[in-house]
Structures are given as structure tokens and as C-alpha cells.
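Participant: Got a predicted structure here, sequence first:
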Amino acid sequence: MKAKIYRPAKNAMQSGRGRMKKWRLDYTPGSARFADPLMGWTGSRDTSAQVSLNFDDKESAIAFCEKNGIPFNVQEPKERKLNIKAYADNFAFSRVRG
């Protein structure tokens, strides 16, 4: 069972960025999902996919995997690019009209 260590992205329904500082460890599914024939629900025989652990920093998540002998993959977050401009730039004569 392999683990994925990443920092979750901001939800589209959130305006703040407060809960994005923690790192998460999720286990990759060990078996394929299947559809229940009676209800049509999706199920799996692998219960480790339901477990997700939160850590304060990436190093502690890596240390947890190394201590327990869990193979892991670290996904670095993409840094956002800020395009800072003033409100007055909307009315400037040099503004490109598109």
C-alpha cells in the first residue's frame, strides 16, 4: 500500500486560505472499486482508502511513512502567481482593450 503526501488545494467554495497550511497523507487504493448490483453504490474491499492523516509539515508526514515502512510519493504544491494591480488601472488610457 503506497501513500500520497500533498497539501490540499483551496476549495472553490472558500474565500480564505487558512486551512491550506496542513499536509495530508492519503493511501492509494489497493483494489478496484465495484458497483453494488442491488443499490448501484460504489464500493471497495480496501478500507485503507478511507484513512487520511493530517500533519503540520511535510517533514513529519515523511517521517511517519519512514518510521512505519510505508512507501510514499510527495506532491509539491503549485505556488500561485499574484497579479497585483490597482483599481485605477481599469480606467488607465494605456489599458489594453480586449
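Facilitator: Received it, and whenever you're ready, just let me know what you need.
Participant: can we go C-alpha only for contacts and neighbour counts from here?
Facilitator: Will do.
Participant: Report how many residues lie close to Ala3.
Facilitator: Residues lying near Ala3 (other CA atoms under 10 Å) number 20.
Participant: Check Lys2 too.
Facilitator: Using other CA under 10 Å, Lys2 has 14 other residues around it.
Participant: right, and it touches Pro71 too?
Facilitator: Yes: look at Lys2 against Pro71 with CA atoms under 8 Å: they come within range, at 5.1 Å.
Participant: May I ask you to confirm that Thr42 is in contact with Phe34?
Facilitator: Yes: with contacts counted by CA under 8 Å, Thr42 reaches Phe34, the gap being 5.6 Å.
Participant: the strands in the chain, which residues?
Facilitator: Counting by DSSP state E, the chain has strands at residues 3-6, 23-27, 34-35, 42-43, 52-55, 72-75.
Participant: distance between the first one and the chain's centre?
Facilitator: Just to be clear, that refers to strand 3-6. Offset of strand 3-6 from its chain centre (CA atoms, centre = their mean, to the nearest Å): 9 Å.
Participant: List of residues touching it?
Facilitator: 23-28, 58, 61-62, 65, 70-77 (CA atoms under 8 Å, 6 or more residues apart in numbering).
Participant: Same question for the third one.
Facilitator: Taking contacts as CA under 8 Å, 6+ apart, the residues outside strand 34-35 that touch it are 41-44.
Participant: Between those, identify the one with the most neighbours.
Facilitator: Compared across the contacts of strand 34-35, Ser44 has the highest neighbour count, 16 neighbours, by other CA under 10 Å.
Participant: what about versus this one:
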Amino acid sequence: MEMEVNDKPGGNTNAHRRHTRANDNRRTPLGMGRSVFPDDAVARIFRPSRSATTSAPARNGWKLVFEARSASFIEPLMGYTGSKDTLQQVELCFPTLDQAVRYAERQGLQYRVQTMEQDRKNETDDDRRASRTFSDSTLDRLGLSRLSETYGRAMIGAANRNDPDGSANWAAPMKIVSDRTLSLDAKRSILMNWAYTEYLIDQATNEGMPENGRPSRLDEVEQALLALERDVSENQSRKEAA
């Protein structure tokens, strides 16, 4: 806090408090009371982009949401993606960026303003995190949790390998297991991404958006994953015995 002393004729000295607005996005102490948000809450302010599924113009205004404070998980009963972080349900709308920033500062929040370039990057990052969460959950359910990091690396390398889409290039998941032109990492990545696609289709169907009315192939893909890892284990055993 800065104090400005102003000496006026007559001997009276008046101290004037100069209020300066914060010029960064660090948490600042509140003038009165406590924030309604936890101390570790970090806000993200962004301008919503136009949905890819509509030709309507982009929405006006800005939104304030909160960064995840805990990892998401796949709910075992219904298969929904869940989180223990209740702040993920909070979404505040503001007509202008300045109003959103001033709200965050009034609440003493740490915050960051997201640009359009960051939007595109975050969409990719969000997709990657969601598919990784699904992969870990699937491997755990199939008794293959020891391979979580192995599958994670295989899926990260998919772009560099230019892995093809499973359902579009093979008639059945087991065809991928027996395809000798594919590396082991490619097989793992293609099958897990296929499983994730089937999972998303199941979710859409459960929410009243049927996908071509076809039955789910998730079980079929999971059986292929199990068969692939059985083959890998048997090959390793034969090499060790030789």
C-alpha cells in the first residue's frame, strides 16, 4: 500500500491512500471477508468458440471456469467420466473480458486469460487426457494395469507413426492383432483408440443420440486387447525358455 502525504497551508497534513489495481494475476488479499472459492482454486477465463457442429455465429461474452484440482476417473457403474472436484461444475459468464477479470480479482483468485491459440491446444490436451483416463481405466478393468505407462507412450507416439483408424481399416479388432505389418505400439494404440471411440458412441447412445443404430463393439475390441497381450506374454515366455 502506498501513502501520499500532502502538506497544505495551515499546518494540516492529510494522508491519502492511493489504491492501485493489481497488474498481475496472482492471488491478492481480499479487502473484506473471505473468497467463496478454495485457496488452491485457479480460474481460466476464455471466450467460447463457435461449435463445430453448427453454422451459428460464435457466442459473445467470456466464461470463467476452474482448472481441475484432481484427476478424473471412469465411474464403474454407468461408465461416465467423473471427478471429485466440485469446482468443475462451476461456469460463470460475463459480457466482457474486463468484467471477468475484475470478478476474479475481487474474489482474490489466481487466474489466467486463454487466447484462441491456447483454446486449440487445450482442446487437444483435453482429448489426450480423456483418452488416457479411459485407457488407464480399461487396462485396470482387464487386469492389465501394469501396462498403463506402456499404453500411454504408445498412444502419444500415434501421431508420429501416423497410425490409421481401426474401425475404418480393419473389419474386426482381431485383424489388428494378427496384422504383421504393424508394430506392437501401433497395435496397442489403434486398439485402445478404437475402444475409446466405441465408448464414446455408447455414451452418446445412452444419452439419446444413437449412432447409426448399430450395436456396440467395445467388448469385441477389449477381447482383442486381451488377445494381443496374451500373444506378447507367450512370445516372451518362449524366448526365455529357448
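Facilitator: Received it, and whenever you're ready, just let me know what you need. A quick note: this is a predicted structure, and the numbers were derived from the prediction, not measured.
Participant: Any chance of CSV for the strands of the first structure, columns distance to Gln14 of the first structure?
Facilitator: Listed next are the strands of the first structure as CSV, based on distance: least, CA to CA, whole Å:
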stretch, distance to Gln14 of the first structure
strand 3-6, 19
strand 23-27, 18
strand 34-35, 32
strand 42-43, 28
strand 52-55, 19
strand 72-75, 22
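Participant: Spatially, which residue comes closest to the alignment partner in the second structure of Cys65 of the first structure, not counting chain neighbours?
Facilitator: Under the alignment (TM-score structural alignment), Cys65 of the first structure maps onto Ala104 of the second structure. Distances taken as CA to CA, 6 or more residues apart in numbering put Tyr111 closest to Ala104 of the second structure, at 6.9 Å, once the chain neighbours are dropped.
Participant: same check, this time on Leu97 of the second structure
Facilitator: Counting by CA to CA, 6+ apart, Leu97 of the second structure lies nearest to Trp62, which is 6.0 Å off, once chain neighbours are set aside.
Participant: so what's the residue mapped onto that neighbour from the first structure up against?
Facilitator: Per TM-score structural alignment, the equivalent position to Trp62 of the second structure in the first structure is Trp23. By CA under 8 Å, 6+ apart, Trp23 of the first structure lies in contact with 5-8, 54-58, 61.
Participant: what's the spacing between Trp23 of the first structure and Glu66 of the first structure?
Facilitator: Counting by CA to CA, to the nearest Å, the separation of Trp23 of the first structure from Glu66 of the first structure is 16 Å.
Participant: Quick check: closest non-adjacent residue to the corresponding residue of the first structure for Lys84 of the second structure.
Facilitator: In the first structure, the residue matched to Lys84 of the second structure (TM-score structural alignment) is Arg45. Sequence neighbours aside, Ser31 is the residue nearest to Arg45 of the first structure in space, at 6.8 Å (criterion: CA to CA, 6+ apart).
Participant: surely the one you found meets Thr47?
Facilitator: No: contact criterion CA under 8 Å: Ser31 of the first structure and Thr47 do not qualify, at 9.7 Å.
Participant: quick one: common contacting residues for those two?
Facilitator: The contact sets of Ser31 of the first structure and Thr47 do not overlap (CA under 8 Å, 6+ apart).
Participant: Pull up the distance across stretch 35-55 of the first structure, start to finish.
Facilitator: 33 Å.
Participant: Which residues belonging to it are considered buried?
Facilitator: 44, 49, 54-55 (16 or more other CA atoms under 10 Å).
Participant: Relative to Ser15 of the first structure, which of the strands of the first structure is closest?
Facilitator: Among those, strand 23-27 comes nearest to Ser15 of the first structure, with 19.4 Å by CA to CA.
Participant: Quick check: the closest one compared with the second structure, mean distance?
Facilitator: Compared with the second structure after the fit, strand 23-27 of the first structure shows a mean deviation of 0.6 Å (mean CA distance after the TM-score superposition for the first structure).
Participant: Please say which position in the second structure Ala35 of the first structure maps to.
Facilitator: Ala35 of the first structure maps onto Ile74 in the second structure, by TM-score structural alignment.
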